[in-house]
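Enquirer: What would the 3D arrangement of this be:
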Amino acid sequence: MSTGSTTAARAAVQRGAGQNLALATAAFALTFWAWNLIGPLSKTYADRLDLDPTQLSVLVAFPVLVGAVGRIPAGILTDRFGGRVMLTAACFVSIVPVLLVGLSGNSYAALLVSGFLLGIAGTSFAVGIPFVNAWYPPAKRGFATGIFGAGMGGTALSAFLTPRLVDGMGLLATHLVMCAALAVMGVIVWASARNAPQWRPSTEPALPRLKAVMRLKVTWQMSLLYAIAFGGFVAFSTYLPTMLVSAYGLAQTDAGLRTAGFSLAAVVARPAGGILSDKVGPLKVCLTSFFGAAIMAVVLSFEPPLEIPAGASFVLMALFLGLGTGGVFALVAELVDPARVGGVTGIVGAAGGLGGYFPPLIMGANYQANGDYTIGLLLLAVTALLVGLFTLKAFRKLPQADLITPRE
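Expert: Next up, the predicted model:
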């Protein structure tokens, strides 16, 4: 091949990388909006169904469960069928639980079931990471996964727009609009997205592949880190509207606006964490995230006054957690063989989702028992501090060769 044609081919791949990264990020953002449809409407459901704080926290947390556990098979299936097929499937399959949630507004039991199924929308993360990872060289994967991760801004869109759409259109109509948006996105992804030229489907059976991934030390190390970084983000994004309404007496729309600001700060910080990881290394980014989050959790445990003190504290918490989500997957991209990224991402993503499942339950029980969130926030501070110390010890001197799967 001539030099000119080689350069043209590389340029074509670069153009394809940008387009597919944009498509994956857009699909991720929309499915994350769908995943977070219940949290911003917590006051609506609490008033309509006369729910106590514990019942409400269970309802808000339920979609996180399937969104977490479902990432494991989603990651394995992405290695087998590719990101184009799986992103399309995530959009179309999510339509069913979104519709069911819209139809279940008058029954707590029906909401729990449909909210549980709504977690399917949250599995798109484990699909997108290996999909975009394959398009970029190792030196740019922190950037790529960071940009893709900004799609978690779908939670900000949900927090800001969902209560307003419900106020203007009604509960069922809002969910029907989301169903239509997911259908359109599924068509766009199927028509326009492409797997990376060098990507090859894995032909290894799913169960042995999953067992092989689970035997890697790096899988469990990254799972612990991501359970704090992304789990903290998910917990705040889903439960913050409830927390602001109960602790600060805000209206649902005002709480949604502030939650959107929190999510937006984390969204901006995530690609920044990936880019900084490419420049200074993911270890420094992760340590900054965990120790910073620990400090802010202590500050928030004192329930600072609304507006500037509380607002600044929540934004700083979001920035630290966002940096960590970008840093952890930059570390994954460095330490895991590309052929294993889908499987590892599935388990790590599941750990992140589960990290966001339990805090709302603890917060709800804590508030019902004590009338405040102090104990829950202090538990977050201690956990983030311990994980930061673990990260410092585990990755300071551990060579990459001890973590990576040998290339075939």
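Enquirer: switch to C-alpha atoms for all contacts and neighbour counts from now on
Expert: Fine.
Enquirer: shouldn't Gly274 be in contact with Gly326?
Expert: Yes - contact status for Gly274 versus Gly326: in contact at 4.5 Å, counting by C-alpha atoms under 8 Å.
Enquirer: neighbour-wise, which of those two wins?
Expert: For the pair Gly274 and Gly326, the greater number of neighbours falls to Gly326 (37 against 32), based on other C-alpha atoms under 10 Å.
Enquirer: got the contact list for the more buried one?
Expert: Residues near Gly326 by C-alpha atoms under 8 Å, 6 or more residues apart in numbering: 142, 145-146, 149, 269-274, 277.
Enquirer: got TSV for those residues, with secondary structure and distance to Arg164 too?
Expert: Below are the contacts of Gly326 laid out as TSV (DSSP: H, G, I helix; E, B strand; the rest coil; distance: C-alpha to C-alpha, whole Å):
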residue	secondary structure	distance to Arg164
Gly142	helix	35
Thr145	helix	31
Gly146	helix	29
Gly149	helix	25
Ala269	helix	26
Arg270	helix	27
Pro271	helix	28
Ala272	helix	30
Gly273	helix	31
Gly274	helix	33
Ser277	helix	37
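Enquirer: And those, which two are furthest apart?
Expert: Taking C-alpha to C-alpha as the measure, these reach their widest spread between Gly149 and Ser277, a distance of 14.0 Å.
Enquirer: Now the second one, please; I'll put the structures next to each other:
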Amino acid sequence: MDARSTSRYKWVVLALSCCLCFLGNFTQYQVSAYATQVMPILGIDAVGFSMLFLAPMLAAVFFSIPFGVLGDRFGPKVVVASAFCVSTAGAFLRVVTTESYSWQLVAMFLMGVGMSALVANNAKTLGLWFGEKTGFAVGVFYAVSCLGIAAAQASSALIPSAHDGYIVSAVALLACTVSWSVFDKNVACSADIPADIEDASSFKVAAGSKNVWLLAMAISFSLAATTAFAGMLPQALELEKGLSMEASGSMAAMLTVASIFGCLLAPFLCSKFKSQKAYLIGICAAGAAIMYASWVPTSSAALWPLLMLNGLVTAMMGPVMQAMPVSLPEIGSRHAGSAGGIIAELSLLACYALPIAIAYLSAGNYTTEMTLISVCYALAAVPVFFLARTRG
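Expert: The predicted structure is shown next:
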């Protein structure tokens, strides 16, 4: 593949990655959209629902580091393709077990395997193709990720039946997995994976980086907070604010649509700051304050603009931090898979454990839950403060 073809093909790779992340998030957040249907059928409370909704995150605890190391060794294509075959099987399992809580947990866990591989290898996949424009590519990736969440939250209005919605997403995930397997390419021709570097050394380099662990902690707090907020918002609006299922889903989807613009704006806005750390700490403070304030109004008219601002601002951390491993001098694109695996494992473990802990401590009080979620988001500023400066 010549340089010109390589330049063009990076858009194909980005499109394939975006399709997978769209459907990975869509399939998970469908559970949130159909919460008021799913909870009575399965006989679960808010804590049980949180465990079901967050089961895909738990897959990262077991697979993120192995997937990242394998991505460094063999390239992301085969790793991500294999993982999404498992996710597709999980999506079809969910269709045929809608009345069994145990099997729904298993299905949701399997559906998280693909996203574990994709997220662990995301910085590597996009970094090798986009180079110094990786921040832009990651911003697009996370914008489409938010679009998948928004589409899921709004889907209950278009497909009222949870069972029918699950069928649609399973078929779509199968088609996207096949497309990735056929059309994805591991790396650009000028960025071949060195064959003389063993898996263990790549992981050792990544695990020995203080910055990787600080990034993992920062992403853990911010991602857990935004995941918890988006996951509980539809049912909270319906049960606490008295909105209809359709209105609650539309409002939650609107918040996530605003997040799309936050993801796209983040790399540009960050580039205007002399320090990435100053930018990230500022977003932490502003995002936490707006996240809490967006739940205070009792009228839906006041909720709309605050939720939009919430989505816009709180999405401005993720793309910047997720692109940072490639810019770390000790990591670069060579060890980005292993670094991404460590970051994905810790952050997605937090995305599973922290929302469940918050739901348990809140005991069904949505105001308390929103307060704890906002504090969780603000805590991301602590590890960011200790990050070293990065290039780019």
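Enquirer: Can you pull the TM-score for these?
Expert: Scored against TM-score structural alignment, normalised by the length of the second structure, the superposed chains reach a TM-score of 0.88; 385 aligned residues with a C-alpha RMSD of 2.6 Å.
Enquirer: Tell me the residues that contact both of Gly274 and Gly326 of the first structure, please.
Expert: Contacts common to Gly274 of the first structure and Gly326, judged by C-alpha under 8 Å, 6+ apart, are 142, 145-146.
Enquirer: just those now: which is nearest Gly67 of the first structure?
Expert: Among these, Thr145 lies closest to Gly67 of the first structure (C-alpha to C-alpha), at 18.9 Å.
Enquirer: for Thr298 of the second structure, helix, strand, or coil?
Expert: On the three-state scheme (DSSP: H, G, I helix; E, B strand; the rest coil), Thr298 of the second structure is labelled coil.
Enquirer: these two touch, right, it and Leu243?
Expert: No - here Thr298 of the second structure lies out of contact with Leu243, judged by C-alpha under 8 Å, at a distance of 10.8 Å.
Enquirer: and those two? which has more neighbours close in?
Expert: Leu243 (18 against 11).
Enquirer: Tell me who's in contact with the more buried one.
Expert: Taking C-alpha under 8 Å, 6+ apart as the contact definition, Leu243 of the second structure lies against Leu237.
Enquirer: and it, helix, strand or coil?
Expert: coil.
Enquirer: That one maps to what in the first structure?
Expert: Mapped onto the first structure by TM-score structural alignment, Leu243 of the second structure lines up with Leu250.
Enquirer: still on that earlier bit, okay if I get the shared contacts of Gly274 and Gly326 of the first structure as CSV plus neighbour count?
Expert: Listed next are those as CSV, based on neighbours: other C-alpha atoms under 10 Å:
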residue, neighbour count
Gly142, 34
Thr145, 31
Gly146, 31
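Enquirer: residues near Asp47 of the first structure, how many?
Expert: The burial count for Asp47 of the first structure: 10, using other C-alpha under 10 Å.
Enquirer: That one: which element?
Expert: Assigning secondary structure by DSSP states H and E places Asp47 of the first structure in helix 42-49.
Enquirer: now that helix: which residue numbers in the second structure?
Expert: Using TM-score structural alignment, helix 42-49 of the first structure lines up with residues 35-42 of the second structure.
Enquirer: Sketch out the strands for the second structure, chain order is fine.
Expert: Remark: strands of the second structure are absent; assignment by DSSP state E.
Enquirer: Now do whatever residue of the second structure lines up with Trp199 of the first structure against Gly208 of the second structure, distance only.
Expert: Under the alignment by TM-score structural alignment, Trp199 of the first structure pairs with Ala191 in the second structure. Computed as C-alpha to C-alpha, to the nearest Å, the Ala191 of the second structure to Gly208 of the second structure distance reads 24 Å.
Enquirer: With Cys19 of the second structure instead?
Expert: 33 Å.
Enquirer: Neighbour count: the two, which is higher?
Expert: Taking other C-alpha under 10 Å, Cys19 of the second structure and Gly208 do not tie; Cys19 has more neighbours (21 against 12).
Enquirer: Let me see the contact set for the equivalent of Ile260 of the second structure over in the first structure.
Expert: Taking TM-score structural alignment, Ile260 of the second structure has Val267 as its aligned residue in the first structure. Val267 of the first structure makes contacts with 149-153, 322, as judged by C-alpha under 8 Å, 6+ apart.
Enquirer: Neighbour-wise, which one of the residues you listed leads?
Expert: Within the contacts of Val267 of the first structure, Gly322 tops the neighbour count with 33 neighbours, counted by other C-alpha under 10 Å.
Enquirer: Count the residues that sit near the aligned residue in the first structure for Val113 of the second structure.
Expert: Applying TM-score structural alignment, one finds that Val113 of the second structure aligns to Ile120 in the first structure. Applying other C-alpha under 10 Å, we find 31 other residues in the vicinity of Ile120 of the first structure.
Enquirer: could you list every residue that touches Ile120 of the first structure?
Expert: By C-alpha under 8 Å, 6+ apart, the contact list for Ile120 of the first structure reads 35, 66-67, 70, 90, 93-94.
Enquirer: at 6 Å instead, please
Expert: Gly67 (C-alpha atoms under 6 Å, 6 or more residues apart in numbering).
Enquirer: Could you give the number of residues near the counterpart of Thr226 of the second structure in the first structure?
Expert: Counting by TM-score structural alignment, Thr226 of the second structure corresponds to Phe233 in the first structure. Neighbour count for Phe233 of the first structure, taken as other C-alpha under 10 Å: 30.
Enquirer: With Gly371 of the first structure instead?
Expert: Gly371 of the first structure has 12 nearby residues by other C-alpha under 10 Å.
Enquirer: do the same with Ser362 of the second structure
Expert: 16.
Enquirer: Cys19 of the second structure versus that one, what's the distance?
Expert: Computed as C-alpha to C-alpha, the Ser362 of the second structure to Cys19 of the second structure distance reads 35 Å.
Enquirer: Same question for Tyr292 of the second structure.
Expert: For Tyr292 of the second structure, the distance to Cys19 of the second structure - C-alpha to C-alpha - is 32 Å.
Enquirer: got it, and Thr367 of the second structure?
Expert: With C-alpha to C-alpha as the criterion, Thr367 of the second structure and Cys19 of the second structure are 35 Å apart.
Enquirer: Equivalent analysis for Thr298 of the second structure, please.
Expert: Between Thr298 of the second structure and Cys19 of the second structure the distance is 37 Å, computed by C-alpha to C-alpha.
Enquirer: Check Thr27 of the second structure too.
Expert: 12 Å.
Enquirer: Ok, Ala230 of the second structure next?
Expert: Going from Ala230 of the second structure to Cys19 of the second structure by C-alpha to C-alpha gives 20 Å.
Enquirer: Sounds good, over and out.
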